[in-house]
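S.K.: I'd like to go over a predicted model; first the sequence, then the structure.
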Amino acid sequence: MNVKKYLIVAAAALTVYSARADEGMWLLQLMKQQNSIDMMKKQGLKLEADDLYNPNGVSLKDAVGIFGGGCTGEIISPEGLILTNHHCGYGAIQQHSSVEHDYLTDGFWAKNRNEELPTPGLKFQFIDRIEDITDIVNQKIAAGEVTEIDAMTRPFLSKLAKELFAKSDLKDQKGIEVQALPFYAGNKFYLFFKKVYTDVRMVAAPPSSIGKFGGETDNWMWPRHTGDFSMFRIYGDANGNPAEYSADNVPLKTPKYLPISIKGLNEGDYAMIMGFPGSTSRYLTVSEVKERMNAENEPRITIRGARLGVLKEVMAASDKTRIQYASKFAGSSNYWKNSIGMNKAIIDNDVLGSKAEQEKKFAEFAKGKPEYEGIVEKLDAIKAETEPLVRQFTYLAEAFMSAIEFGSPYLVMEDLKKGLQEKNDSLINKATEQLKSVFADIHNKDYDHEVDRKVAKAIFPVYAKAIPAEQRPAFYQIIENEYKGDINAFIDDMYDNSILANQANFDKFLKKPTIKAIDKDVATHYSKAKIEKYTELLKTINDKSKDEVALHKAYIRGLGEMKQPVPSYPDANFTIRLTYGNVKSYNPRDAVHYKYYTTTDGILEKENPEDREFVVPAKLKELIQNKDFGRYAMADGTMPVCFLTTNDITGGNSGSPVINAEGQLIGCAFDGNWESLSGDINFDNNLQRCINLDIRYVLFILDKLGGCGHLIKEMNIVE
C-alpha cells in the first residue's frame, strides 16, 4: 500500500485522536496533510500552519536550529543571540575553563561584544529547506540500482544527497550542507538543506551551582530547581553568510527570532516545543524491548557505573581533574541514569504488556495479508539469536571503546612495521607523522594518564565478571599467560611502558623505531585485540539481522495502516519536529501530587553547603531572601524556576524552545521525568512530562546575578 495513503487523515480522525493529542514528534512538512494544525488549534494554538513552517517564507522554524552536535537552540534576538541549556553548552564552557578561569564554577558573563568568546568547533545549523525524495529512492529501488535494505544505509543516502545538492539552486551558496534520511523505517525519505554557521561565541553561562543545581541527584527528577541555560551568539560575514572565525565577522541579523513572554502561565495553557529529538523506538516488539533492557541498558549501567565511581572520587580531590573531566562525567552519567530509569519504568509501566497487546492487534490485522503475516514471529527469531551478541558488543564498546581512553593505533603500527621491513622511507615517514598526531590526540588537555589508569583497573575486572572467558578479547589470554592473571600488572605495564604511554617513551621510540619494539608493545596488542573482537561481533550481528530492516519497514507500514484514520509520526532521528501539549501537573503514585511549577523557595529548601550538587551562590541566596526579583516575579511575588508540560520529547530536544499559543517563548526544555523514562519506547499519557526552565528565571539570573541588562535590551519582551 502507498505510504502516502496511511499518512492522510480523514476528518473523522480529529475526534478519535483528541484523546492522545500530546503524543507525537510531528514532521513540520506534514502538518497540513496530517491535519495536526487543527488538533493544535483545538488545544489552544492561535497561529496558522504557515506561521510554524512555511517552505516559501519565514516562520518559527527559522528561529530554531541544531546547537553543537546533539542539542537544540533558539534565536532570541535580532542579533543572533542563542538560548540553549547549560548542559548543552557545558562542553564549550569547560573548553574555556581552567583553574585560573573556572567558568564552570564561577559562571561567565560577557558584558559587551568584545568579551564574547570564540569557541572553535562549535556549530549552529538552521534548516533551510526540506524536500520529499521518496519517489526518487523508490525509483532507484525499482530500477535495481539499490536494494531496499541498502537504500537505508548512510553510504547510499550520502551519495544521493550529494547528487541532488549538485542539481539544486543552493549548490553555490556558502555554508549549505545536505542530508538525506529515511523515515517510517524507510517508507519515506526526506532531503534536508542545512545552513551551517561555524563562528559561534560564548556569551553567558551561570555558575554550575545554578546551571547544574541538583546534579546527578536531581537529574530526571521532579520537583526541579535547575537553572539549566547558557547563551551564545552566531557571527557571520558582512553579508550574513557562514564564515570561519574572523575579528571582522559581525553578529548575524536573523530573519526570525522568538519574542519572549513574561506574562506567566497557568495549568492547562497551550505549549509546543520545536526541536531536534535524537532517537526513539516507539514501534518495537516485545523481544526488541527485552533486548534493549538486557543487552543495551544493563551493560551500560554496569560499565558506566564503575567508571563514574572512579571519576567522582578523583574529581572531588582535584580542581584540575574536575575541570578536565567535567564534560566527560556529565555526558556519561546522563545516559547511565537514563538506562537505570528506563529499565525500571519499562517494568513499572508494563511496557511489555502494552507491546504484547499491540502485537495481538497487529496479528488480527495481518490475517489474510501476506505482506504482514508472520512479521513479529520473524523478528522474534532474529532477536533470539542477536540478543546475547548485542550484550557482548555493548559491554565491549562501553568498556574498551569508551570508558578507557588510552590505547595504540595498531593499524598505523602495522604500516610502520611494513615500512621498516621494506626499508620504505615514505611509508615510515607517513606512519610516524600519524603516530605523532595520535599521541597528541590522546594526551590532550582533558586527559590524565593516571586517572585513565584508575578507570582501566576498575573496568577490566567488571567486564571479566560479566563476560565468559571464551567470549573476551584476546588480551585477557595475555593477562592469564604472561601476567599470571594479574590484571593490575598488565595495566601498569601498558600505562608505564607502552610506546605512547608518555613523552619519554614516545621520543625514545621515534628516535629509533624497531619492529621488535612494536611487537612487544602492550598497548598495541590490547588495541588490536579489542578492535578485532569489536569487528567480529559487529559482522556476526549484521549477518544474523540482515532481514531485520525489511521486516521493520513492513511492520511500521502495517501499523500505520492498522491505525487509520489516526495519523502516525515517525521515530525521532535528530530532525526538526514539533510536539504540542499543555502545562500540567501529575500524580506519580498513590497519594502524591506534583504541581506544575517550582519556585526559588525550593532552592533554599534543598541548599546543602556540604554537598557540591546543592550549593547556593551567596548572591543568589541574598536575592531570593530579599525577594529581589524585579519584573520577573509572579503576581504573588514569588520567583518561578521550572514548570511541567505534556510535550513529547527526548534527548536532542535539550535546549528546545517552549512556545505559547501566540508563538512567544515561555521556557527552555531540558529534561524528562523519572516515572516516564520508558517514554522513548512507549509514550504514557498519564505520566509523561517534559521538565522546562521558566524563561522568567533565565532573565532574572541574567539581569540580577549576571549583570547582563544589555542582553535583555536586545530581546523583544512581552509583559
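M.R.: Received, thanks.
S.K.: can we go C-alpha only for contacts and neighbour counts from here?
M.R.: Noted.
S.K.: and the helices in the stretch 1-150 of the chain, which stretches?
M.R.: Counting by DSSP state H, counting those that start in this stretch, the stretch 1-150 of the chain has helices at residues 3-7, 13-17, 36-43, 49-52, 86-96, 103-106, 134-142.
S.K.: okay, the ones you listed, which one's buried deepest?
M.R.: Each of these was scored by mean neighbour count; the highest is helix 86-96, a mean of 22, by mean count of other C-alpha atoms under 10 Å.
S.K.: check which helices and strands that helix is in contact with.
M.R.: helix 103-106, strand 199-205, strand 230-236, helix 319-348 (3 or more C-alpha pairs under 8 Å, 6 or more residues apart in numbering; DSSP states H and E).
S.K.: what's the first one in contact with?
M.R.: For helix 103-106, the external contacting residues (C-alpha atoms under 8 Å, 6 or more residues apart in numbering) are 93-94, 96-97, 205-209, 323.
S.K.: give me that answer again for 6 Å
M.R.: Helix 103-106 is contacted from outside by 97, 207-208, using C-alpha atoms under 6 Å, 6 or more residues apart in numbering.
S.K.: next up, a structure to set beside the first:
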Amino acid sequence: MNRKNILLSAILFPAVMAFAQQYGGMWIPTELNEKEMKDLGMKISAKQIFDPSKPSIKDAVVQFNGGCTAEIISPQGLLLTNHHCGYGQIQRHSSVQNDYLSNGFWAKDMNGELSNPGVTVDFIADIKEITAQVLAGTQNLDEKASQALINQNIETVKAGFKLEPWQKVVIKPVYYGNKYYAHVIDTYKDVRLVGAPPSSIGKFGSDTDNWVWPRHTGDFSLFRIYADKNNKPAEYSKDNIPYKPKHFLPVSIKDKQENDFTFVFGFPGRTTEYLPAIAVEKVMLETDPAMIEVRAVALKILNEKMRTDAETRIKYASKYASVANYHKKWIGEVEGLKKSDAVGKKKRYEQTLIAKNPQIKTTIDQLNTLYNEQSPYSLNRSYYSEVTRNAETLSLANQYINFMNSYEAGKINDQTLTAFKNRLSGTYQNYNGELDAKVTAQLLALYAEKTPEKFLPANFSQLKDANKNLATVENWSKKSVVTGRGTFNGATAVTDIDKVFANPAQLIKNLKSDPIIQWASAMKDSYMSTSEGKYSELQNQIDVLQKKFMAQQMETDKDRKFFPDANSTLRVTYGQVKGSNPRDAVSYGYQTHLEGVMEKYVPGDYEFDVPAKLVNLYNAKDYGMYKDKTGDVPVNFTATNHTTGGNSGSPTLDAHGNLIGLNFDRQWEGTMSDINFDPRFSRNIMVDTKYILFIVDKYADAKWLIKEMKIVK
C-alpha cells in the first residue's frame, strides 16, 4: 500500500468505527437516531416505526407475559415469540403421557389452541416524556425530600391520564433519574398456544450451544391473542375471537447479505452502560465469579438427575434452563469484559471527561471510595442471594418465614393467605425435596466456606462438609412441612395445602421448631444484620452519585449521542447483518444452515438429537421456497444490534419493516454488552424467518398458519 493510501485509511477507519455505533444503542422509539438509521440503509421513516396517532410497527410488538417480547404476524392476532419464552406454557400443558416438550404441539385449527390462564401481552399505546412535571420543585431539596416529592409528582401525573378500563400508565426514570417517561399500556389477557416445535428443534444445542455462535436453533413458538367481540381486551372466554391488530408484520423470505440494515424492536431488560470503571471492575473480579460458582454447583447436581430420570427432566426443565442461562452468560460477560479491556476503556474515558470538566474527578473519587467500602458486603450479598435462590429448600423456608412474620404482624387476611398458598403450590408442583436436599447440602457447605466468619450465624462452620450436610438435610427434610415431605395436621403441603394451613397459629408454632426454618432464619438474620443494611446504605450513596455522574457525562461530552440504559420499556436498536472475528485466527460467518444442524446431530443425545422427520426433509432436500441461494435452508444469523435479556422474542426487521428474524440470544464473546458494548464482539443471534416457516410448513404441515401470513418473497 502506498503512503497516500495508508494515510487515507488512517483518516477513514475512525469514521467507520463511529459510523458502526461503537456505543451500541437502545433508543426510545419516540427519540430515534433516524439519520444514522437511514445512513445505514433504512428505507422507512421513524414515524412508521412509532406513531401513537395511527397504525405503525409498534402496534405489532408486545411484551409477552411481563418478560420477553413477541410480535403479531397475521391479521388474526397470530403471535410469534421464542420457544424459551413460551417454554413454561408448553411445559404446563405437558405430561409424561402427553409430552409437548419432546414431541412439539401444533393446533390443527383455532379450536385446538390451548388457553394459558394468567398469561398477558402488553401493547404500548403511547410514550411521553414527563421530566419537567416529575422533577418540579425538587431542585433545592435534599435527596430524601426530593424523592418524596418525585413520588408525589408521579402519582399526580398518573392521575392526569384518561384511561380505558384495560389500560394502565407506567412511569419510569432513565439516565439514573435525570429524565422520566410515561408509558400508556393496553393489556390483553386471553393468549392461547398455537404451535411449538419439539425441544430437539426449539432448544437444539441446549446448554452446550447456549450463548454460542455458530447456532442452529429453531427457538420459536406461536400463540394467538384473543379479544371480545369489540376487539377489546377480555378475560378468557370461549366466545372471544382472534384479535384484529392495527398492524401486523409481513414475513420476508428474501436472502440476506452481509451489511444489510436491520433493527430490533422490543423490551430489553437492564443494561448499565454508564457505570464508572470501579463498578465494572467489581462485577468482573468479584460478584460475577461468586454467582457463577454457586450456580455451577446446583446445575451439576440437577443435570445428573435429569439425564437419568424422565419425570425429573420434565419437572425441572424450565427451572434448569433458567438457572443455566445466566450461569453461562456471566461466564461470557467476565471473559468479554477482560478481552475488551472494559475497565481500561472506562478509565481512559473518565480521564477525557476530567480534562474537559475537572469537577468530575471529585465525583469519580467519591465513587471509588464507596465501591471499595461496599465490596465485602456486595460479595456476601451475591453469595447469600444465589445460595438461597438456588437451594429451593432454603427458598421455600424463606417464604414460610415471611408468612410467619406477616401473620404475627397482623398482615395476613383471607386474600393474602390464598395468594401465599397458591404461590407455594406452584413451587411444590415442580420441586423434588430429595433432589434438592443434595443441592442444599452442597450450597450450605459452599456458603460456609466462602463467607467470612463475621457474616455467618453461630456454629455455621459445622456445615463446611457437604457429605455430612446431606445426611443432616435429609433428616430435616423428611420431617419438615417446608419440604412437603413432613406432615402437619395429618397432611403435607403438597397433598393438601388447605388442611396444613387450616390453623395458621398452630402451624407457625410447629414451624418455629423446624430445623430448616431455624437454619434459614439464622442465615437470614445474620445476613440482614451484618451485610444488607450496610450494603443498602452505601448503594443509596452510590445511586445519588451515579445520577450526578450521568448528568456530568451528558453535559460534558457533547460529541457523544447518549441513549438511556434498558429498563424493560420499549426500545429500538439497529445495526447490520455481520459475522465476526472474536479471537485470533477465528472468523465466523453471519449465517448458519440446516446442513449445520445435521453436522451436529447425535442420535439419542439430549442436546443434539433431532426428529426423524427433519432428517428425512434434509435427506430429500424438500425445502420448497425456504432455501436460499446456497440451496440450503438458513437457520440462524448474526448482526450488530445491541440486545439484552427481554429482547428474547423481539422481531428483527429489514430496511422496509418486514420481519426477517426472531431474536433469541447473543454471541458469548459479546455478552458483556450489558455493561460495555464493543462492536468487535457484540452480536445478537436470530432465527431466520425462512427456518421458522420451513418448520411450520414442511415439518409441522401447519399450512393453515402459513396462509394467514403475508409472505414477502
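M.R.: Sure, I can see it. Bear in mind the structure is a predicted one, so any value in this text is a computation, not a measurement.
S.K.: would you pull the TM-score for this pair?
M.R.: Once the chains are overlaid, their TM-score stands at 0.90 when taken by TM-score structural alignment, normalised by the length of the second structure; 685 aligned residues with a C-alpha RMSD of 2.8 Å.
S.K.: of the helices of the stretch 1-150 of the first structure, which approaches residue 68 of the first structure most closely?
M.R.: helix 86-96 (7.8 Å; C-alpha to C-alpha).
S.K.: take the helices and strands packed on helix 86-96 of the first structure and write them to TSV, including distance to residue 544 of the first structure.
M.R.: Below are those laid out as TSV (distance: least, C-alpha to C-alpha, whole Å):
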stretch	distance to residue 544 of the first structure
helix 103-106	46
strand 199-205	44
strand 230-236	45
helix 319-348	26
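S.K.: hang on, the earlier thing: ok, which of the helices of the stretch 1-150 of the first structure comes nearest residue 152 of the first structure?
M.R.: Between residue 152 of the first structure and the helices of the stretch 1-150 of the first structure, the tightest spacing by C-alpha to C-alpha is seen for helix 134-142, at 9.6 Å.
S.K.: give me the mean deviation of that closest one from the second structure.
M.R.: On superposition with the second structure, the mean distance recorded for helix 134-142 of the first structure (mean C-alpha distance after the TM-score superposition for the first structure) is 1.6 Å.
S.K.: so stretch 350-364 of the first structure aligns onto which residues of the second structure?
M.R.: Aligned by TM-score structural alignment, stretch 350-364 of the first structure corresponds to residues 341-355 of the second structure.
S.K.: could you do stretch 55-75 of the first structure as well?
M.R.: Mapped onto the second structure using TM-score structural alignment, stretch 55-75 of the first structure spans residues 52-72.
S.K.: flag every buried residue along that stretch.
M.R.: 55-65, 67-72 (16 or more other C-alpha atoms under 10 Å).
S.K.: try stretch 234-252 of the first structure
M.R.: 234-237, 240-243, 245, 249-252.
S.K.: end-to-end on that stretch?
M.R.: 6 Å (C-alpha to C-alpha, to the nearest Å).
S.K.: state which helix of the second structure is the longest.
M.R.: helix 359-390 (DSSP state H).
S.K.: buried stuff in stretch 706-716 of the first structure?
M.R.: Using 16+ other C-alpha under 10 Å as the test for burial, stretch 706-716 of the first structure gives 706, 708, 711, 715-716.
S.K.: so can I have TSV of those showing distance to residue 147 of the first structure and secondary structure?
M.R.: Shown next, in TSV, are those (distance: C-alpha to C-alpha, whole Å; DSSP: H, G, I helix; E, B strand; the rest coil):
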residue	distance to residue 147 of the first structure	secondary structure
706	57	coil
708	56	coil
711	53	helix
715	51	coil
716	51	coil
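S.K.: could you single out the nearest of these to residue 513 of the first structure?
M.R.: Nearest to residue 513 of the first structure out of those is residue 706 (C-alpha to C-alpha; 54.9 Å).
S.K.: the nearest residue to that closest one once chain neighbours are set aside: neighbour count?
M.R.: Nearest-residue entry for residue 706 of the first structure: residue 109, 6.0 Å, with adjacent residues in sequence omitted and distances by C-alpha to C-alpha, 6 or more residues apart in numbering. If you count neighbours by other C-alpha atoms under 10 Å, residue 109 of the first structure ends up with 22.
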